[in-house]
Structures are given as C-alpha cells and as structure tokens.
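1. model this:
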Amino acid sequence: MSGLRHDRALFRDPTFVLFFVARSIGTLGGSFAPVALAFSILHLPHGTPGLLSIVLACESIPMVAFMLLGGVVADRFPRAAVLRVGLGLSFAAFVLLGAMILIGWTPLLALGAASALSGTGIALIYPALTGLIPEILPPAQLQEGNGILGIARNAASIVGLVASGAMVALVGGAWALIVGGSLFAVAGILTLWLPQGRRQPGGLSARGVLGDLRDGWREFVAHEWLWVVVAQWSFLVLFFSAATGVVGPVLANDQLGGAGPWSWILAAEAVGMVLGGFFAMRWRPARPILAAVLAGAVAIPVPFLCLGLGAPLVADIVAMAFSGVSFGVFGVLWPTTMQQRVAPDALSRVSSYDALGSLIFQPLGLLIGGPATVVLGARTAMTVCGLALVVLCVLPLISRDVRTVGPGVRTEVLESTDAS
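-> As a prediction, the model looks like this:
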C-alpha cells in the first residue's frame, strides 16, 4: 500500500501529469502507424512487399542519420521545445501520408519524402524524451516514474493498435494515419506548458557539434554494459524490424486474415509490456542489466518462431504477450539505470548513441524483409528471424559488466551536490 501511495504522489505534481498526458497521447498517435501504414501500402494498386520495405526504410534512414544531431540539440536547447518540433514533424508526415493515400496520389518519391519527415521527427523526439524524464522526476522516483510512463505508453499502444486495425478494416488506412497525425499535434500543443529545461546551456558549446558529440561518445563508451547491450540491439532490431515491419504484415495479409489479426498480435505485445512495466516498478534486482537481458532471452524470440512454424493464432498472440512482458521489464530497468549512471548534462547525447546503435541496422532489416519474404516465403523468413533472435538474445551475457553492474547513484550525487 505504501508503494501505491508513493506512485500516486507523482500525480500530485502538475508537471509530471502534463508530461504523462502529452507522452501518452503522442504514443497513441504513433501506434497507429504499424498497422495503418503497412496495410495502406499493401492495399495500393501497385502495393507489394518490396514497396512496403522501401517506404519503411525511407522513415528509418533519416531517423538513424539524424539521431546523434537530435541528441546534441536536446542537450543544448530546451528539451520540451525540441520535443515539440519532433512531434510537429511527425504530425505533418502522418497527415501527408494519409492525404496522399486518400486521394490516390502515391508516387514512390512522395511516399518516401513523407516517411523521411516522420523519421526526422523521431530523431528529435527520442533524445528529448529521455533527457526530460530525470528533469521532471526526483532521483528517488525514477524507477517508479519510468514504470508508470512505460505502462501508460504501452496501454496507449494497445488502444492505438486495436483502433487502427478497426479503422483500416472499416474506413481504410488513410484515415487511420490522419487520426494518428492529429494526436501528434495534440501532444505537441500540450508541451507548450512544460517548463523549460534547467540544465541546458542554451546553445552549442564553443567546440560546436563535433565537440559535443565527442564528449557524448566518451561518456557512452565509458560504460561497458551500455555499449555491449546497444551492440546486441543493433542486430536484434535488424531481425525484429524485418519480422514486425514487413514479414509479419505480409504473412497476416496472406494467411492470417489481414489487418485485424495482425493488430491483435501487436496489441498482445503491448499488453505484455504493460504487465512487465507493473512488475518492473516494484522489482529491485541487484543486477538490473543482467535481469533485463535475461528477460529478453527467455521470451523475445518465441512469437516469431511460433508464427514461422504455423502455430495457431491464439498461440501467436499468447507468445507475443510474453515477449511483451520482457520488453516491459527491459523498458523500465534500462532507462532507469542509464538515467542513474550517465552524467545528466550528457544524457540526451548518450541516449542518442543508444538509439543510433540500436537502430542503425533497422533500415537494412526493413529493406531485406520484402525480398526475403518473396524468395523464402513469409513463414520461412519469419522462422529465420526467430532463430537469429535466439542467438542474439544471449550474446551480451559474455560481458562481465553486463552480468555484474548494479543500480547507479551518479544522478543523485550530482543533484545533491548542486543543491548544496
């Protein structure tokens, strides 16, 4: 009961409540994309798995390319303002994509340009969000706050995925994209009332962007557990993005019944992430990174093997829910440890290196997903992804630092020093 009272206390802070609502609405908007965009492209007169791969890669490439710049900007300028710009770009991208599909004007160049706008927005949103959280939350409540935010994010994903699947079936993917874009706009408007960050210098350092990036890189590589797990995720995301971005929608469209069943599979993952987030809010493992890695090794590959081997839809849904639990645990323990151990004035840059490393091969995964589906067949391609994930999920355990690093105290020490 004391834990619940402690959590409720966060909602007496108006700044946290505003951030909570804005982030949840933004996540709700973003969760329309996996189903709405995939099936909108596949249902075009010239829609193919290859076209879907190209459009998704057009979003992913600028996201990766600009992620480091996004980290520098979010460390040097008010993070709420950076977040607002990213949400604005995402709003424009979704609405443009929806409008083009709605009127039937869908040249590849235009689809790719709008998708690239979305990727640029994400490159600003992620580092700004990561840096804002420890500005809003006191150090003692970081894990609870990350848990609450993660639960809300995943609950919003459930609603968005189910709603987008229903909208695709009833009125088409174009309207689902427009609704998602409108939610980004609402989230961006709410950030107008977030306070300006207190740590940013208000501009680039005297050494410029490259100097700031070098400082962020030194902080990033100083933590072995950090770069080892990021290296793991760079390859994990390659196969995961191929499976969920291209192979899964094609398999669902051809063999599972379309957007509806696929949206339920993705929603099951989000349900699992909610449950994992609740658990991680209360769990205090002595070695949080080891716990996070083991949680992924146990569950992440299973749903893709089930889909590849032709398991019943119910089994696919249950397996994806368990995979989501592991993601939910990871999604609390990982950022909390990073926020505790990384120097606050470098946190957005380090998080951008985290995101860049984790996502660097995502465009490749999306590009090869379509051809792999054509050459191997959807189920075989999915099985290959699942087997690759089995290997990748256990490799970080080779690192002693991953196995032994404990909860950090750096953020608390720095803030207590500042206060004194």
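
2. use CA for all of it now, contacts and neighbours both
-> Fine.

3. can you tell me the helix or strand for residue 267?
-> helix 259-282 (DSSP states H and E).

4. For the helix or strand just after that helix, which residues meet the burial criterion?
-> Per DSSP H and E, the first helix or strand lying C-terminal to helix 259-282 is helix 288-299. The neighbour-count check on helix 288-299 (16 or more other Cα atoms under 10 Å) flags 288, 289, 290, 291, 292, 293, 294, 295, 296, 297, 299 as buried.

5. hmm, who's touching helix 288-299?
-> Outside helix 288-299, the residues within contact range by Cα atoms under 8 Å, 6 or more residues apart in numbering are 225, 285, 319, 322-323, 326-327, 329-330, 333-334, 337, 390, 393-394, 396-397, 402-407.

6. Using PyMOL, define a selection of the buried residues within those residues.
-> Command for PyMOL that selects the buried part of the contacts of helix 288-299, burial taken from 16+ other Cα under 10 Å:
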select buried, resi 225+319+322+323+326+327+329+330+333+334+337+390+393+396+397+402+403+405+406+407
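
7. picking that back up, between helix 288-299 and the helix holding residue 267, find me the angle.
-> Interaxial angle, helix 259-282 versus helix 288-299 (axes from the mean of the first three to the mean of the last three Cα atoms, to 10 degrees): 150 degrees.

8. now helix 259-282, how far from the chain's geometric center?
-> 13 Å (Cα atoms, centre = their mean, to the nearest Å).

9. Return the set of buried residues in it.
-> 259-281.

10. Quick check: the spatially most central residue of the chain vs residue 72, distance?
-> Nearest to the mean C-alpha position of the chain, by Cα atoms, centre = their mean, lies residue 126 at 8.1 Å. Distance, residue 126 to residue 72, using Cα to Cα, to the nearest Å: 12 Å.

11. same deal with residue 340?
-> 20 Å.

12. who has more neighbours, these two?
-> residue 72 (29 against 22; other Cα atoms under 10 Å).

13. nearest residue to that one other than its sequence neighbours?
-> Once flanking residues are discounted, residue 72 sits nearest to residue 349: 5.5 Å by Cα to Cα, 6 or more residues apart in numbering.

14. For the comparison step, fold the sequence that follows:
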Amino acid sequence: MLSFVRSATTIGGPIIAGIVVATAGPAWAMVVQAIGWVIAIPVLAMVRLPPPDHGGGTTMFHDLRVGWREFWSRTWLWVIVLAFMVMNAIHIGAWGVVGPYIAKNDERLGIAGWGWVVSAEGVGILLMTLILLWFPLKRPLRYGMIGMAAFAIPLTVLGVHPAVVLLAIAAFLAGAGAEVFSTGWNLAMMENIPGDKLSRVASYDMLGSFVVMPIGTLVYGWLLTHSDVETVLVTSGILYAVLAAVTLLVPSVWRMGRPVDALTGRTALADS
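-> The predicted structure is shown next:
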C-alpha cells in the first residue's frame, strides 16, 4: 500500500507538471511545486508519533555505531547500496540532466514529448505496484536488481533514437522494473533487519545511495560539453546494467527468500 500511494504521486506529479508546462510555462510549474511544499508543511505538522524507546537512553554516536554494525554485517545490504551509489549518480545525470537537454534540442523528442516519456515511466511504476499486490515477490532482491537493469534500455534509446513513442515504451518498462526493486528492497529491509534498528540502518542506506548524486549532475553537465551525447548515454546504459548484474553474483542477493512463503506458508531461507 505504501508503494501504491508513492506510485500514484509519481505518475500524478509528471502529468500535472507536463500540463502546467504545456499550458502556462515552466515558471508556473515551479510555482505549483512551491505551493505543494507549503501545503505539505501543516500536513506533516499534524503527524503524531509515539516517543522512541531508547532502552534507558543512548547517545547519537551510540546509535550510529549500532546502525553501522547492523549495516555492515549484511553483505547484501552494503553491496547493493554501493552499487546504487554509482547507479543513482548515473540516473540523475543521464536521465535528469541529459534527458531534458535532448528534449529541448532534438525535435524527435521535444519538451512535450519528454513529459509523455516521464509520465510513461510513472505509469509503469503504478501498474507494477498493482500487479505486486497480487503476486508476491519470492526472491525480492534477485528480481529487484533484474528490474533495475531494465533502466539501461531507455538510457540507450535516449542516446540512439529519442523518438517519443519508442522512448516512452522503454521508460514504461524501466518504471515497472524500478518498482519491482523498490518493493523488493522494502521487503528485504523490513523482514531481515530488527525493527528497533531499522531506521538507523535505513539512514546509512539513504546516505550511501544518494551522497554521490550531486556529483552525477556535475559530471554529466561537463560531459555534455565535452563528449558526444550518444556515446555518453550508451556507455551509461551499459555501465548501469553491468552494475545491477554484478550485485546478482553475491549469494545473499541472489538467494534471499522470504521469511514465510506467501503462497504455501512454508518457511523459506533468507540469507542475511
């Protein structure tokens, strides 16, 4: 259900932004975004959570040490986070920087076409979310990383032949694959990490996964002015797929199952 709500906003956001850009212009899209943030502030202020149970009180540094031990003790966890450190930098740079550049300068795509492409990615995410409500992931990390490798397809198409329909189809497949990983990753984290340590481990996950993204935007901005765009994107697609595939060589990534098999009720092995 968390994935469903997230997916609904993922697809709704690009659609609204695309309509605003096409009808009123990019500046008004930023105004709508700012209004959304203003609305979010009082909504979040209404959230009430129970106080954390620190078991007698702990320091921040103690919590960091405990979280690091839990994080580093699970090979599947830090291997995938390391992979995403580079994969997310590629994603934000190639898709988030080079994509809009091509949309603005290549008539085969165009700004409106780019809006359709991003929306198609959101549709793929939403549709896969609905599918996963009915078909549980028995191997969450294996299928998840295979799904992430699909993002190499739109990257390659964007570089070779950025036609709207072809790129939208590729983005749709990549969105579906990304949702398989997103759901699988949440399952792996929630089912294999003790609940009282989950937030601390998730903090290391977020830090490692996103820390290099600003560098990705800088690097790809530089590459746009010094290299052939097609070569940059095709190479990025290959590297992205290789990184996703390499994680599957780790036994705990490939073999991880579910604590309880959703179909038969039998206990499954979950490597940690």
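
15. Need the TM-score from the superposition.
-> The TM-score (TM-score structural alignment, normalised by the length of the second structure) is 0.87; 259 aligned residues with a Cα RMSD of 2.1 Å.

16. ok, then the element right after the host helix or strand of the residue nearest to residue 72 of the first structure?
-> Assessed by DSSP H and E, residue 349 of the first structure sits inside helix 347-359. Note on helix 347-359 of the first structure: by DSSP H and E, the next helix or strand toward the C-terminus is helix 362-376.

17. Would you mind getting the average deviation of that next one from the second structure?
-> Aligned to the second structure and superposed, helix 362-376 of the first structure gives a mean residue distance of 1.0 Å (mean Cα distance after the TM-score superposition for the first structure).

18. Report the angle between the helix or strand just after that helix and helix 288-299.
-> Sequence order places helix 378-394 as the next helix or strand after helix 362-376 of the first structure, per DSSP H and E. Interaxial angle, helix 378-394 of the first structure versus helix 288-299 (the same axes, to 10 degrees): 150 degrees.

19. Which residue range of the second structure does helix 378-394 of the first structure align onto?
-> Mapped onto the second structure using TM-score structural alignment, helix 378-394 of the first structure covers residues 229-245.

20. likewise stretch 228-242 of the first structure?
-> So stretch 228-242 of the first structure sits over residues 79-93 in the second structure, by TM-score structural alignment.

21. and if you look at stretch 315-323 of the first structure?
-> Going by TM-score structural alignment: stretch 315-323 of the first structure matches residues 166-174.

22. Comparing that stretch with the first structure, how large is the average distance?
-> Mean for stretch 166-174 of the second structure is 0.4 Å (mean Cα distance after the TM-score superposition for the first structure).

23. Give me the distance from that stretch to the chain's centre.
-> With Cα atoms, centre = their mean, you get 16 Å for stretch 166-174 of the second structure.

24. now do stretch 235-247 of the second structure
-> 15 Å.

25. So which residues make contact with that stretch?
-> 79-80, 83, 87, 90, 94, 145-146, 148-153, 155-156, 253.

26. Please apply the same query to stretch 218-230 of the second structure.
-> 93, 94, 97, 98, 158, 159, 160, 232.

27. give me every residue that touches the first one.
-> Counting by Cα under 8 Å, 6+ apart, residue 93 of the second structure makes contact with 213, 216, 217, 218, 219, 220, 221.

28. how about TSV for those, with distance to residue 63 of the second structure and neighbour count added?
-> Output for those, formatted as TSV (distance: Cα to Cα, whole Å; neighbours: other Cα atoms under 10 Å):
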residue	distance to residue 63 of the second structure	neighbour count
213	26	21
216	30	23
217	32	21
218	33	14
219	34	16
220	36	24
221	38	16
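
29. Isn't residue 100 of the second structure up against residue 113?
-> No: the pair residue 100 of the second structure and residue 113 does not pass the contact test of Cα atoms under 8 Å, sitting 10.3 Å apart.

30. residue boundaries of the helices in the stretch 51-200 of the first structure?
-> Ranges of helices within the stretch 51-200 of the first structure are 79-103, 108-136, 142-170, 173-190, based on DSSP state H, counting those that start in this stretch.

31. For residue 205 of the first structure, find the nearest of the ones you listed.
-> Residue 205 of the first structure lies closest to helix 79-103 among these, at 16.2 Å (Cα to Cα).

32. So which other helices or strands are in contact with the closest one?
-> Packing partners of helix 79-103 of the first structure (3 or more Cα pairs under 8 Å, 6 or more residues apart in numbering; DSSP states H and E): helix 108-136, helix 173-190.

33. roughly how far out does the first one sit from the chain middle?
-> For helix 108-136 of the first structure, the separation from the chain centroid amounts to 11 Å (computed by Cα atoms, centre = their mean).

34. Check which helices and strands that helix sits against.
-> Counting by 3+ Cα pairs under 8 Å, 6+ apart, helix 108-136 of the first structure packs on helix 49-76, helix 79-103, helix 347-359.

35. sorry, back to before: what about burial for the contacts of stretch 218-230 of the second structure, which qualify?
-> With burial judged by 16+ other Cα under 10 Å, the buried subset of the contacts of stretch 218-230 of the second structure is 93, 94, 97, 98, 158, 159, 232.

36. Against residue 232 of the first structure, how distant is the aligned partner of residue 217 of the second structure in the first structure?
-> Alignment note (TM-score structural alignment): residue 217 of the second structure maps to residue 366 of the first structure. Residue 366 of the first structure sits 18 Å away from residue 232 of the first structure, going by Cα to Cα.
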